[in-house]
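*Asks:* coords below, sequence missing:
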């Protein structure tokens, strides 16, 4: 198999199946409807919620992870929890948690994690629920329970657009690169945030000379991405639509260096026509979803 055909097959193996997308969206809508039964002050519609995260950005991979849903709360509830003497944000998440425990008593886990309530279905689908309000001037206000509680400004529309615009400019390579890096993240247990991989992928492709090329160039793309990533330890990026800085840290550095070394070796094998040897090195990075 050629370089292009192997990477084409790899992408086919890691993209979420239509049936998995439907199942994830069904779970997310069930959660949103349950919230609407308690908090909604208008008839339910899809405008009552927003799919964010990897499903919203079109970068979800197989096996499926969680699906993130932002539910738009009535303003009266913002005023109610904002008046709490201490950490009304935590009180909000705990109230939502109790609501789900009544409706989904057999779920494996329900808990609050800083901003979200996590509903882990026995079917394998996990829904992360983020309550929020549309903010004046754009973006959303969401709860953050850390450090005594606060309301945090986020803009998921800007994050989604950031990835989508890059994907258009790169002729589809941005989402493919992000998905491949998420597989590396899982396969090699890399302690790096998916948001960092998204930022680095879009930034890398904005300056890479082969950014619009086909999968024939994907061996070089992976190699050069890792090479640039290694040089970005402890850097930061401004989260789209906000002034918040996302710091990269360096806990992932040794695994990125290892992946870069293997990608260099794989590219050498590709150039020499040693397809099996090349595929073996890619498999060390990406796991069994990369086929020989």
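*Replies:* Great, that's in hand. What you see is a predicted model, and the numbers here were worked out from it, not measured in a lab.

*Asks:* CA only for contacts and neighbour counts going forward, please
*Replies:* OK.

*Asks:* Now do the strands in the chain.
*Replies:* Under the criterion DSSP state E, the chain contains strands at 49-52, 66-72, 109-113, 116-120, 126-134, 140-144, 150-154, 236-238, 245-247.

*Asks:* can you redo these as JSON lines with distance to residue 178?
*Replies:* Shown next, in JSON lines, are the strands of the chain (distance: least, C-alpha to C-alpha, whole Å):
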{"stretch": "strand 49-52", "distance to residue 178": "16"}
{"stretch": "strand 66-72", "distance to residue 178": "16"}
{"stretch": "strand 109-113", "distance to residue 178": "24"}
{"stretch": "strand 116-120", "distance to residue 178": "23"}
{"stretch": "strand 126-134", "distance to residue 178": "21"}
{"stretch": "strand 140-144", "distance to residue 178": "25"}
{"stretch": "strand 150-154", "distance to residue 178": "21"}
{"stretch": "strand 236-238", "distance to residue 178": "16"}
{"stretch": "strand 245-247", "distance to residue 178": "17"}
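
*Asks:* Included below, for side-by-side comparison, is a second structure:
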């Protein structure tokens, strides 16, 4: 089977983006009102996940990081008995004020809002990680309620910046490839697991210097060469045929690929 990557192949409609934006602003305002004593609809929040990296093709799950004051971190870090769970409940209660009729629940690391149209927001409360010099190092700490409660770290802005830079240098090929792999996954291998960060990290590393050509540039590659390069990269670097070592673009965070490897290989074989 061969299903080559298409230029601008998968696009989220303007109306859907407008709905996402409206809900994003409403959630942000609810968080700011509760934790920052502010009515701002834009401050202290950002899109993360696939939508934030520019590689989403649907809106079944939208990820938002909301920054909370450092005083809240100290409060819940020292709380007895899983302060992380208590923090998620506090965030949930603030969102319920804005969406009293929606299904809003705390789940592991996020607060989920399920809307009647099938769209779901996952809200990740987080705190800037301040180093010993009193400066923000670019990462955020976020709660994980599992195993009695602990804190994890993420650097979504570094990932977004790295993805954007490489997408620009590849004339849009990076985003188009990531979206294409998602489309094949959803339409042909939906019973398998393949996470968005695995797709994005893999394509970022595997595509090398490939890029879309401008209209007057001659091509020196045959149809399907690019897709075979992606498949060859996976095959050559597979560890015990069950995983591949990947790090997230920009942040360098190690990505666990074990549960996604089988589906990734199926998708790449399908398009190559």
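*Replies:* Perfect, I can see it now. Every value quoted in this text rests on a predicted model; they were computed, and no experiment measured them.

*Asks:* about what we covered before: make a markdown table from the strands of structure 1 and add mean neighbour count and distance to residue 89 of structure 1 to it.
*Replies:* Shown next, in a markdown table, are the strands of structure 1 (neighbours: other C-alpha atoms under 10 Å; distance: least, C-alpha to C-alpha, whole Å):
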| stretch | mean neighbour count | distance to residue 89 of structure 1 |
| --- | --- | --- |
| strand 49-52 | 20 | 19 |
| strand 66-72 | 23 | 15 |
| strand 109-113 | 17 | 11 |
| strand 116-120 | 22 | 10 |
| strand 126-134 | 23 | 10 |
| strand 140-144 | 23 | 5 |
| strand 150-154 | 19 | 7 |
| strand 236-238 | 15 | 24 |
| strand 245-247 | 14 | 22 |
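
*Asks:* which position in structure 1 aligns with residue 196 of structure 2?
*Replies:* Using TM-score structural alignment, the equivalent of residue 196 of structure 2 in structure 1 is residue 194.

*Asks:* Let me see the contact set for its match.
*Replies:* With contact set as C-alpha atoms under 8 Å, 6 or more residues apart in numbering, residue 194 of structure 1 has these partners: residue 182.

*Asks:* And the one 3 residues further on, by the same measure?
*Replies:* For residue 197 of structure 1, the contacting residues are 178, 181-182, taking C-alpha under 8 Å, 6+ apart as the criterion.

*Asks:* All the helices of structure 1, in order from the start?
*Replies:* 3-14, 18-39, 53-57, 75-82, 88-103, 156-169, 173-187, 194-207, 218-230, 253-271, 275-286 (DSSP state H).

*Asks:* for the ones you listed, which one sits closest to residue 141 of structure 1?
*Replies:* helix 75-82 (9.3 Å; C-alpha to C-alpha).

*Asks:* What helices and strands are in contact with the closest one?
*Replies:* Contact partners of helix 75-82 of structure 1 among helices and strands, from 3 or more C-alpha pairs under 8 Å, 6 or more residues apart in numbering; DSSP states H and E: helix 88-103.

*Asks:* ok, 6 Å please
*Replies:* Counting contacts by 3 or more C-alpha pairs under 6 Å, 6 or more residues apart in numbering; DSSP states H and E, helix 75-82 of structure 1 is packed against no other helix or strand.

*Asks:* average gap between that helix and structure 2?
*Replies:* Mean deviation of helix 75-82 of structure 1 relative to structure 2 after superposition (mean C-alpha distance after the TM-score superposition for structure 1): 1.3 Å.

*Asks:* could you give the angle of that helix to strand 140-144?
*Replies:* 30 degrees (axes from the mean of the first three to the mean of the last three C-alpha atoms, to 10 degrees).
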